[in-house]
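Peer 1: Quick check, what structure comes out for this input:
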Amino acid sequence: MATEARWLNDDEQSLWRLILASMRKIERGMDDTLQVGSELSSSEFSVLVSLSEAEGQSLRLRDLCAQLEWDRSRTSHQITRMERRGLVSKHKSEGDARGVIVTLTGEGQKRLEQAAPEHVESVRRLVFDHLDPKMVPVLREFMDNIMAVDNVPGQPGFTGRLLDPPSISARD
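Peer 2: As a prediction, this is how the structure comes out:
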């Protein structure tokens, strides 16, 4: 572990701010596209996509949590809101009274199909139209390396500290 902060140099700081601004622009673009085109939030779209790709268009709530990398509380609240809107249904799992099964409804499928073309067009305009195909392997490796980091808060490999406290000598 480091004992002092490893400050960013000017080039790194500039790139970091550009990464943050780019992530915000992509996120805003996706959110706005989904809201305008289908009155869905990005969270709702993520749930609908996961369910549409699942066998029988259904998933256990815990499996949906894992796929979305959301905690159970967030996922449960999201599903409750979506159920009220008729986008999903939920019921107890047969054979496991504690398990909850979430299923895509016809309305949810319809909204997903309505949203997908404009969503993918926004993805293309914001990301892929500006990406030289030769850069794809480098960018993929960069993103894979980010996804492999586990020694930061919120990740399973995190030990509880980023910076080691300075050691106290016997003289102090």
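Peer 1: all contacts plus neighbour counts: C-alpha atoms, from now on.
Peer 2: Noted.
Peer 1: burial count for residue 47?
Peer 2: When neighbours are defined as other Cα atoms under 10 Å, residue 47 has 25 of them.
Peer 1: contacting residues for it?
Peer 2: Counting by Cα atoms under 8 Å, 6 or more residues apart in numbering, residue 47 touches 64, 68.
Peer 1: Please pull up the helix or strand immediately following the strand or helix carrying it.
Peer 2: Using DSSP states H and E, residue 47 sits within helix 42-53. Downstream of helix 42-53, the first helix or strand assigned by DSSP H and E is strand 58-60.
Peer 1: Give the other helices and strands that that next one contacts.
Peer 2: Using 3 or more Cα pairs under 8 Å, 6 or more residues apart in numbering; DSSP states H and E, the elements in contact with strand 58-60 are helix 42-53, strand 96-104.
Peer 1: Another for comparison:
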Amino acid sequence: MDEEARWLTAEEQRAWRGFVRLHERLGGRLARLLQSESKMSAADFAVLVNLTDVPDGRQRYQDLGRVLEWEKSRMSHHIARMAGRGLVVREECPDDARGAFVVITDAGRAAVEAAAPRHVEAVRELFLDHVTPAELRMLADISERVVAKLDEDVA
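Peer 2: Just a heads-up that it's a prediction; the model follows:
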């Protein structure tokens, strides 16, 4: 660690801190709306959305944990709580005795389908309505590039 820190310039710091504030406030507001209007946590919603995006609504524990950036213990505890509420079930993997799947239930699918319209409207009201189409494309490009780099670093 003999290298000197590459401190942020004023412009970089403004952009970084603005991004962090945006992420924290928007995430917090959306989480509170989900909880108050759908009785679902942001974590529950994230799990259910990811499961609706994959065939058969099933995903291996470790793959879902990787997508969500959750540690193994958080995955285990959270999925157990969701299973207790009937939103998901755990299924053993027939090909791998140590592996398991998280599978969305009909109740989980109904819960995310009920929550999604209001969530999408909140995303529009709180975020999308305040950016131009060009800014939105730029944000998508930036996000995809940074995520690809993060994924590359993990691989």
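Peer 1: Any buried residues in the helix holding residue 47 of structure 1, and which?
Peer 2: Going by neighbour count (16 or more other Cα atoms under 10 Å), the buried part of helix 42-53 of structure 1 is 42, 44, 45, 47, 48, 49, 50, 51, 52.
Peer 1: Same question for stretch 27-43 of structure 1.
Peer 2: Quick answer for stretch 27-43 of structure 1 (16+ other Cα under 10 Å): 29, 30, 31, 32, 33, 34, 38, 40, 41, 42.
Peer 1: Count the residues that sit near residue 63 of structure 1.
Peer 2: 14.
Peer 1: Could you do residue 22 of structure 2 as well?
Peer 2: 13.
Peer 1: Give me the aligned partner of it over in structure 1.
Peer 2: For residue 22 of structure 2, the aligned residue in structure 1 is residue 22 (criterion: TM-score structural alignment).
Peer 1: Look up how far residue 111 of structure 2 lies from the residue nearest the centre of structure 2.
Peer 2: Centre of structure 2 computed as the mean C-alpha position; nearest residue by Cα atoms, centre = their mean is residue 46, 4.7 Å away. According to Cα to Cα, to the nearest Å, residue 46 of structure 2 stands 12 Å off from residue 111 of structure 2.
Peer 1: Make a markdown table out of the buried residues of stretch 27-43 of structure 1 and add distance to residue 147 of structure 1 and secondary structure.
Peer 2: Shown next, in a markdown table, are the buried residues of stretch 27-43 of structure 1 (distance: Cα to Cα, whole Å; DSSP: H, G, I helix; E, B strand; the rest coil):
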| residue | distance to residue 147 of structure 1 | secondary structure |
| --- | --- | --- |
| 29 | 23 | helix |
| 30 | 21 | helix |
| 31 | 23 | helix |
| 32 | 26 | helix |
| 33 | 26 | helix |
| 34 | 26 | helix |
| 38 | 30 | helix |
| 40 | 27 | coil |
| 41 | 24 | coil |
| 42 | 21 | helix |
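Peer 1: thinking again about what came up before, need the helices and strands packed on strand 58-60 of structure 1 in TSV with distance to residue 76 of structure 1, can you?
Peer 2: Below are these laid out as TSV (distance: least, Cα to Cα, whole Å):
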stretch	distance to residue 76 of structure 1
helix 42-53	11
strand 96-104	10
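Peer 1: out of these, which comes closest to residue 89 of structure 1?
Peer 2: Residue 89 of structure 1 sits nearest to strand 96-104 of all those, at 5.2 Å, using Cα to Cα.
Peer 1: Mind giving me the packing neighbours of the closest one?
Peer 2: By 3+ Cα pairs under 8 Å, 6+ apart, strand 96-104 of structure 1 packs against helix 42-53, strand 58-60, helix 61-68, strand 88-93.
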